[in-house]
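Q: Here is my input, please return the structure:
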Amino acid sequence: MLLAAVSLMLAGCFLSPGKFTSELALTGGDRFTFTYDGEIFFLGLSKLAQMGAAAEETFTPESCLSDEAFEPRECTSEELAAQREAWEEGAAERAAERKKQAEQMAALMGGINPEDPKAADELTKLLLRHKGWEQVEHLGDGLFRVRYRISGTLAHDFMFPVIEGFPATNPFVQTFVRKNGQVRINAPGFAVQGPDSMMGGMMGGMGALAGMGAMSGASGSDGEAMAAGMPKLEGTFTIRTTGTMPIRANNTDDGPTATTTGQVLTWPVSSRTSQIPTALIDLGS
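A: From the prediction side, this is the model:
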């Protein structure tokens, strides 16, 4: 299970939204304001990523099979002793592998060791050090409550979140500025089921992490307990324009809504969301 968690982090799937509201306001010319208010889940700081290491420190005998029908049977004391001896002999190798995996996760988290009891505090300080992060609170088990707000110009591409020392491979929202004065806005972090979503192509979305219970042989209450460690994806993503900014394309259900100052696009987001919210907007002159 720890290996599965590390593999997800190496693939760039190490953080995800929980409950949130987010808005990108295009305020005229190439000006914008982006906000994200809600939860962010860091896989590397969760119990899910640490369960494998804890399990490896407990000897669990394997089933023995009968010679005739190859059906499970009770192991003899000699067989149990042989299994324990083999498990103890592999202790050094398991410790080395855990150290390697911890180093891999630390490299993906700006040098923060996820096994350090103060790791959450270090990450909180790291985020608050940077512009835009107005509030960061660790709720426990890798889940943070944050408030982020930043304003700027679309003279270049933009992505959220960007964290110092973290790979820039896990975006919730991206903007791509084109030479013709248009901006493409994608929100890959706000979809979990579709093949084009941030994680859908690899594991069917963040919700599939709960399936690691089955991968490790856990079932019933064990699998449910592991699934309980994952945040519920639930929120709203809004794009708000000011003035006359033609919306060239979007994949909302109802299209843009006119306001007294411009237009609004709104996407409700949940664990059933199958399409990445996307829009193409002409910024105008």
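Q: Only C-alpha atoms from now on, for both contacts and neighbour counts.
A: Fine.
Q: Quick check: K19 is in a helix.
A: No: using DSSP: H, G, I helix; E, B strand; the rest coil, the assignment for K19 is strand, not a helix.
Q: mind checking how far it is from T76?
A: Per CA to CA, to the nearest Å, K19 is found 51 Å from T76.
Q: Sequence B follows; please return its structure for comparison with A:
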Amino acid sequence: MTMLSTIRLRAAALLAGFALVLTGCFMSPGKFTSELVLTGPDSFIFSYEGEIFFLGLSKLAQMEAAGEAFAPSCFDEETYESRDCTPEEEAEQRAEWEAGAAERAASAKKQAEQMAALMGGIDPFDPKAADELVKLLSRQKGWERVVHKGDGVFDVSYRVTGTMGHDFTFPMIEGFPPTNPFVQVFLRKGGQVRINAPGFAAQNSETGVLGTMLGAGSFATMAAMGMASEAQDGDQAAEAIPGIPALDGTFTMRTTGAMRVLANNTDEGPAAETTGEALTWRISPRTAQPPTALIATGG
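A: Purely as a prediction, here's the structure:
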């Protein structure tokens, strides 16, 4: 794969990522440690320590919404390799670009309004947007620490104790659409609990990386696309797309008492502990399947 192809692939990833913002998939884990403990047939403790990336508050999304500066682009008709444009070609392209200025401005305004609607009314272009999000999360139960590290990346500590009288999803943010879950707990009849973690995966073995991007995958998928493209070029130290934190974490699910693990997709299966069993998933940009497990609680 040529350098030009790599650049185009990365550009496509960025554009697809911004499209995901406007469809609700706008949050992704970065470096994290998360744990779900089923403390009884009808109780649990959930924690998440680490980074959460909000694409709408990043420079990446704001640059895309504002529109790119004019840059002429020409290629050889036989080899399809990039080449310098002639003065005539550049002038023609510039005229077309300037003719679309009004349309781009209208589109940017619409995108900004859509992002604000998705973020509980927070205007992502407001310099105080990150502070507003910190305040919003801090007043919700469970968010014990919320610190903006810059460029849409927040360092958080979340911990909640709850009962198993209803399903559970993390994160749930006031005013935000519930379209980007990291972890889900579903109660089934007969004393069973289904645990899914769709946000803790970047790839999908059936549809590939692009399929995950168009579905429920996280923005770590975009980093995975950049890594894949560079790996094909022989670069062993492939880098993620700048501005998007790499998916790097551990998710652990623990049972207590007589609970039984009926099904799971870990590499090693349940490990015995003094109080029950533990399932552990190590998550990276190459994680192919979201963690999932089925537990018999005995309740």
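Q: picking that back up, which of K19 and T76 of structure 1 has more residues huddled nearby?
A: More neighbours surround K19 than the other of K19 of structure 1 and T76, with 17 against 10 (other CA atoms under 10 Å).
Q: Would you mind finding the match for the more buried one in structure 2?
A: Under the alignment (TM-score structural alignment), K19 of structure 1 pairs with K31 of structure 2.
Q: Isn't its match up against L247?
A: Yes: with contacts counted by CA atoms under 8 Å, K31 of structure 2 reaches L247, the gap being 6.0 Å.
Q: what's the neighbour count on the closest residue to the match of K19 of structure 1 other than its chain neighbours?
A: In this structure, K31 of structure 2 finds its nearest non-sequential neighbour in D248, 4.6 Å apart by CA to CA, 6 or more residues apart in numbering. The number of residues packed around D248 of structure 2, counting by other CA under 10 Å, is 21.
Q: do the same with N250 of structure 1
A: 18.
Q: Contact partners for A191 of structure 1?
A: A191 of structure 1 makes contact with 197-198, 200, 205, 269-277 under the criterion CA atoms under 8 Å, 6 or more residues apart in numbering.
Q: which residues does E234 of structure 1 contact?
A: Residues in contact with E234 of structure 1, defined by CA under 8 Å, 6+ apart, are 18-20, 268-271.
Q: can you pull out the strands in the stretch 1-150 of structure 2?
A: 27-40, 43-54, 74-75, 82-83, 143-150 (DSSP state E, counting those that start in this stretch).
Q: What strand or helix carries A168 of structure 1?
A: Per DSSP states H and E, A168 of structure 1 falls between elements, in no helix or strand.
Q: and it, what pairs with it in structure 2?
A: Aligning on TM-score structural alignment places A168 of structure 1 opposite P178 in structure 2.
Q: Check whether that match really touches M172, as I assumed.
A: Yes: assessed by CA under 8 Å, P178 of structure 2 is found in contact with M172 at 6.4 Å.
Q: Quick one: end-to-end length of stretch 238-248 of structure 2, please.
A: Note: stretch 238-248 of structure 2 ends 15 Å apart using CA to CA.
Q: Over to stretch 69-84 of structure 2?
A: Stretch 69-84 of structure 2 has its terminal residues 17 Å apart, counting by CA to CA.
Q: Please apply the same query to stretch 240-258 of structure 2.
A: 43 Å.
Q: Quick one: distance of that stretch to the chain centre.
A: On the basis of CA atoms, centre = their mean, to the nearest Å, stretch 240-258 of structure 2 sits 12 Å off its chain's mean C-alpha point.
Q: Stretch 104-114 of structure 2 now?
A: Chain-centre distance of stretch 104-114 of structure 2: 23 Å, with CA atoms, centre = their mean.
Q: for stretch 123-133 of structure 1, same thing?
A: Counting by CA atoms, centre = their mean, stretch 123-133 of structure 1 is centred 18 Å from the centre of its parent chain.
Q: That one corresponds to what range in structure 2?
A: Taking TM-score structural alignment, stretch 123-133 of structure 1 hits residues 133-143 over in structure 2.
Q: show me where structure 1 has helices.
A: Along structure 1, counting by DSSP state H, helices occupy 2-10, 47-56, 77-89, 91-107, 119-128, 200-203, 212-215, 221-227.
Q: And these: which comes nearest V264 of structure 1?
A: Minimum separation from V264 of structure 1 across these (CA to CA) falls at helix 200-203, 27.3 Å.
Q: Include distance to Q114 of structure 2 when you put the strands of the stretch 1-150 of structure 2 into a markdown table, please.
A: Listed next are the strands of the stretch 1-150 of structure 2 as a markdown table, based on distance: least, CA to CA, whole Å:
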| stretch | distance to Q114 of structure 2 |
| --- | --- |
| strand 27-40 | 15 |
| strand 43-54 | 15 |
| strand 74-75 | 34 |
| strand 82-83 | 35 |
| strand 143-150 | 22 |
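Q: Nearest to M259 of structure 2, out of those strands?
A: Closest of those to M259 of structure 2 is strand 27-40, at 8.4 Å (criterion: CA to CA).
Q: Contacts for that closest one, please.
A: Against strand 27-40 of structure 2 from outside (CA under 8 Å, 6+ apart): 44-55, 180, 182, 199-200, 218-220, 245-257, 297.
Q: List only buried entries from these.
A: In those, burial by neighbour count holds for 44-55, 180, 182, 199-200, 218-220, 245-256, 297, counting by 16 or more other CA atoms under 10 Å.
Q: The match of stretch 123-133 of structure 1 spans what distance, first to last residue?
A: With CA to CA as the measure, stretch 133-143 of structure 2 spans 12 Å from end to end.
Q: What residues sit buried inside that stretch?
A: 133-134, 136-138, 142-143.
Q: And for stretch 173-180 of structure 1?
A: In terms of neighbour count (16+ other CA under 10 Å), stretch 173-180 of structure 1 has its buried residues at 173-177.
Q: Just give the closest residue to S107 of structure 2, not the sequence neighbours.
A: Closest residue to S107 of structure 2 apart from its sequence neighbours, by CA to CA, 6+ apart: A65 at 7.9 Å.
Q: what span of structure 2 lines up against stretch 145-158 of structure 1?
A: Residue span in structure 2 matched to stretch 145-158 of structure 1, by TM-score structural alignment: 155-168.
Q: before we move on, back to that, between the helices of structure 1, which one is closest to S63 of structure 1.
A: Of the helices of structure 1, nearest to S63 of structure 1 by CA to CA is helix 77-89, at 9.7 Å.
Q: Noted, bye for now.
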